[in-house]
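*Asks:* Quick one: sequence plus predicted model below, questions after.
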Amino acid sequence: MISNKCGTTSQDEHPDPPDVLQAKIKTLARLVKQSHSAVVFTGAGISTSAGIPDFRGPQGLWTLQSQGVKSPLPLLHVSPTPTLSHMAIARLIKLGKLSCVVSQNIDGLHGRSGIPSARLAEVHGSVGVDVCTGCEKRYQNTGIDAARLIELLSCALDPPGPSNLETERSCTACGGRLRSSVVAFGDALPAAELAKASRFTAQADLGIVLGSSLRVAPFTTLPRSLARARRPLVIVNMQRTPLDVVAALRIGGSTDEVMEGVMRELGEEVPEWGA
């Protein structure tokens, strides 16, 4: 059984100076342009600009929890929508510049950005997908509101909060009860999503990590395998990660700023969500 485990908390941020950041963005854009099968690995940092907290940042869920905050979850008043980074990735997928997105995030924003499920591996589950407890048939769920997202985010706490993963819906194939596909802390990861992620990673000629601390196993083994195969690995994160030492390029900047710069260098516009 492969389970969702985390490492230690880290909240120090190390931003690159503006001139260094811009030079690194140019390098990343060149790598994307030259790639034929790049895979993007995303973590909570890609969704913070949508109002969803990360885990190890200064106001991250695990950071606050380690400081004794009993209820570290924020109050979201509206359902979050895809960020600039989500939309830039969706555009690059459509253009054939990226082959797959492998995400730790449960917020469902990659799916809402328009990425087809065949090109998306959500290894920790998603609020946008329910699964039958009997036959394991998967169903898209578009009825997620802010309150439900907050409830399901508590599954990532250690120990998990009092979330109810079960729904009132039934499977049309076998009649079984549907539950959210979100993986609670310490639970097994969905085998099919992990297999999809592994398959695309094995074929990748470039790996780009956006907003992940790379401290959660087995997710972190995927980008590590690229570095071991001597294929370039780029890490975009304001915080240090355990894989910085094997990365071909480390960028200390926000994912939105970096992806906006990459798209500008590629001569591509970032589509607006819902347009």
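*Replies:* The structure has been received and is ready for your questions.

*Asks:* Please make it C-alpha for all contacts and neighbour counts, starting now.
*Replies:* Will do.

*Asks:* in the longest helix seen in the chain, what counts as buried?
*Replies:* Criterion DSSP state H: the longest helix present in the chain is helix 18-34. Neighbour counts over helix 18-34 (16 or more other CA atoms under 10 Å) mark 21-22, 24-26, 28-29, 31-32 as buried.

*Asks:* One more: stretch 228-235?
*Replies:* Buried residues in stretch 228-235, defined by neighbour count with 16+ other CA under 10 Å: 231-235.

*Asks:* Where strands are concerned, which of the residues you listed count?
*Replies:* Counting by DSSP state E, the part of those found in strands is 233-235.

*Asks:* Those into TSV, with extra columns for distance to Leu210?
*Replies:* Putting these into TSV (distance: CA to CA, whole Å) gives the following:
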residue	distance to Leu210
Leu233	11
Val234	9
Ile235	6
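
*Asks:* ok, so of those, who is nearest Ile106?
*Replies:* Set against Ile106, the nearest of those by CA to CA is Ile235 (20.5 Å).

*Asks:* mind listing what's buried in whichever strand or helix holds Val39?
*Replies:* Using DSSP states H and E, Val39 sits within strand 38-42. Under the neighbour-count criterion of 16+ other CA under 10 Å, strand 38-42 has 38-42 buried.

*Asks:* now the angle between strand 38-42 and the longest helix of the chain, please.
*Replies:* Angle, helix 18-34 to strand 38-42, by axes from the mean of the first three to the mean of the last three CA atoms, to 10 degrees: 130 degrees.

*Asks:* one more structure, for comparison:
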Amino acid sequence: MNLQIWGPNGVWTLEEKGLNPKFDTTFETAHPSTTHMALLQLQRVGILKFLISQNVDGLHVRSGFPRGKLVDTILDWEDSLPDKDLNLADEASRKADLAITLGTSLQIKPSGNLPLLTKRKGGKLVIINLQPTKHDRYADLRIHGYVDEVMTQLMHRLNIEIPVWTGPPTKLEPKDEVNNHHPIDCNGISDSSHIKKEERNPCIDEKPHLPKRAKVETACT
């Protein structure tokens, strides 16, 4: 999905100027990118062990990546993330020997801080993004470039073919497990007032003590 958030024509940049952003695609017509499909194949061959996404477009699961249970289809700014999912992401980040961040400024918490847990446990951190990020100083390698181009080169070096997406173009395949949760009103927002919100201590309160390491910076060719 070709959607810019920052930059001269980014959504938030235009909104700050009082202008309406223009989109070249929609959530219904968007399809997984080269990077989505590359990540899928890395998971299939056993290289990628855990995927954490902060996107709401669902393209990472539309690519065929193993999915969990769909509970909601709106962006809940005021609701905490599910403890189970966040704990899984936290645990996987601590166990990982390498964390790769793709196309994110790492501004949104708690997902933006999860890669630091990998560093804290002695792992490596690679940041791939066009612009600088808030955690660049912790990276062992920074690559300023388009993630599709970087992933294409990486897969070529690994001699792993990127599969072609052939899935449904407009919607995700339903899962029976969804019926076990609060029903979703696809024509509007369902009433969730009876659902009790739980207070939690987010892992973002942790401030990892990171060792000073030499950083390597490179640019895409």
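*Replies:* Nice, thanks for sending it over. Because the structure is predicted, anything quoted here is derived from the model rather than measured.

*Asks:* Could I get the TM-score for this pair?
*Replies:* After superposition, the two chains reach a TM-score of 0.69 (TM-score structural alignment, normalised by the length of the second structure), with 166 aligned residues with a CA RMSD of 2.0 Å.

*Asks:* okay, whatever helix or strand comes next after the strand holding Val39 of the first structure sits on what stretch of the second structure?
*Replies:* Once strand 38-42 of the first structure ends, the next helix or strand along the chain (criterion: DSSP H and E) is helix 61-66. Alignment of helix 61-66 of the first structure against the second structure: residues 11-16, by TM-score structural alignment.

*Asks:* tell me which residues in whichever strand or helix holds Ile150 of the first structure are buried?
*Replies:* Here Ile150 of the first structure sits within helix 146-153, counting by DSSP H and E. Using 16+ other CA under 10 Å as the test for burial, helix 146-153 of the first structure gives 148-150, 152-153.

*Asks:* How about stretch 237-255 of the first structure?
*Replies:* Judged by neighbour count using 16+ other CA under 10 Å, the buried positions of stretch 237-255 of the first structure are 237-241, 243-244, 246-247, 249-255.

*Asks:* quick one: it aligns where in the second structure?
*Replies:* Using TM-score structural alignment, the residues of the second structure aligned to stretch 237-255 of the first structure are 129-147.

*Asks:* so how far is that stretch from its chain's centroid?
*Replies:* In terms of CA atoms, centre = their mean, to the nearest Å, the gap separating the centre of stretch 129-147 of the second structure from the centre of its chain is 15 Å.

*Asks:* The second structure: strands as residue ranges?
*Replies:* Under DSSP E, the second structure gives strands at 98-102, 124-128, 141-144, 216-219.

*Asks:* how about JSON lines for these, with distance to Asp72 of the second structure added?
*Replies:* Formatted as JSON lines, the strands of the second structure follow (distance: least, CA to CA, whole Å):
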{"stretch": "strand 98-102", "distance to Asp72 of the second structure": "24"}
{"stretch": "strand 124-128", "distance to Asp72 of the second structure": "29"}
{"stretch": "strand 141-144", "distance to Asp72 of the second structure": "34"}
{"stretch": "strand 216-219", "distance to Asp72 of the second structure": "39"}
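
*Asks:* can you tell me which residue in the first structure aligns to Val61 of the second structure?
*Replies:* When the first structure is aligned by TM-score structural alignment, the residue opposite Val61 of the second structure is Gly111.

*Asks:* In this structure that match contacts Ala121, no?
*Replies:* No - with contacts counted by CA atoms under 8 Å, Gly111 of the first structure stays clear of Ala121, the gap being 10.1 Å.

*Asks:* Comparing those two, which shows the higher neighbour count?
*Replies:* Using other CA atoms under 10 Å, the more surrounded residue of Gly111 of the first structure and Ala121 is Ala121, with 25 against 20.

*Asks:* what's the counterpart of that one in the second structure?
*Replies:* Checking TM-score structural alignment: Ala121 of the first structure goes with nothing.

*Asks:* quick revisit: out of the buried residues of stretch 237-255 of the first structure, which is nearest to Phe219 of the first structure?
*Replies:* In terms of CA to CA, no member of those lies closer to Phe219 of the first structure than Leu243, at 12.3 Å.

*Asks:* ok, the closest one touching Arg215?
*Replies:* No - counting by CA under 8 Å, Leu243 of the first structure sits too far from Arg215 to count as a contact (9.1 Å).

*Asks:* Lys121 of the second structure and Arg94 touch, don't they?
*Replies:* Yes - Lys121 of the second structure is within contact range of Arg94, at 6.1 Å (criterion: CA under 8 Å).

*Asks:* Please work out how many residues are found near Ser71 of the first structure.
*Replies:* So Ser71 of the first structure, with other CA under 10 Å, has 11 neighbours.

*Asks:* Not counting its neighbours along the chain, what's nearest it?
*Replies:* Nearest residue to Ser71 of the first structure, sequence neighbours excluded (CA to CA, 6 or more residues apart in numbering): Gln65, at 7.8 Å.

*Asks:* Relative to the second structure, which residues correspond to the strand holding Val39 of the first structure?
*Replies:* Going by TM-score structural alignment, strand 38-42 of the first structure lines up with nothing in the second structure.

*Asks:* again with stretch 148-157 of the first structure
*Replies:* Using TM-score structural alignment, there is no partner range for stretch 148-157 of the first structure in the second structure.

*Asks:* again, but for stretch 211-226 of the first structure
*Replies:* Using TM-score structural alignment, stretch 211-226 of the first structure corresponds to residues 103-118 of the second structure.
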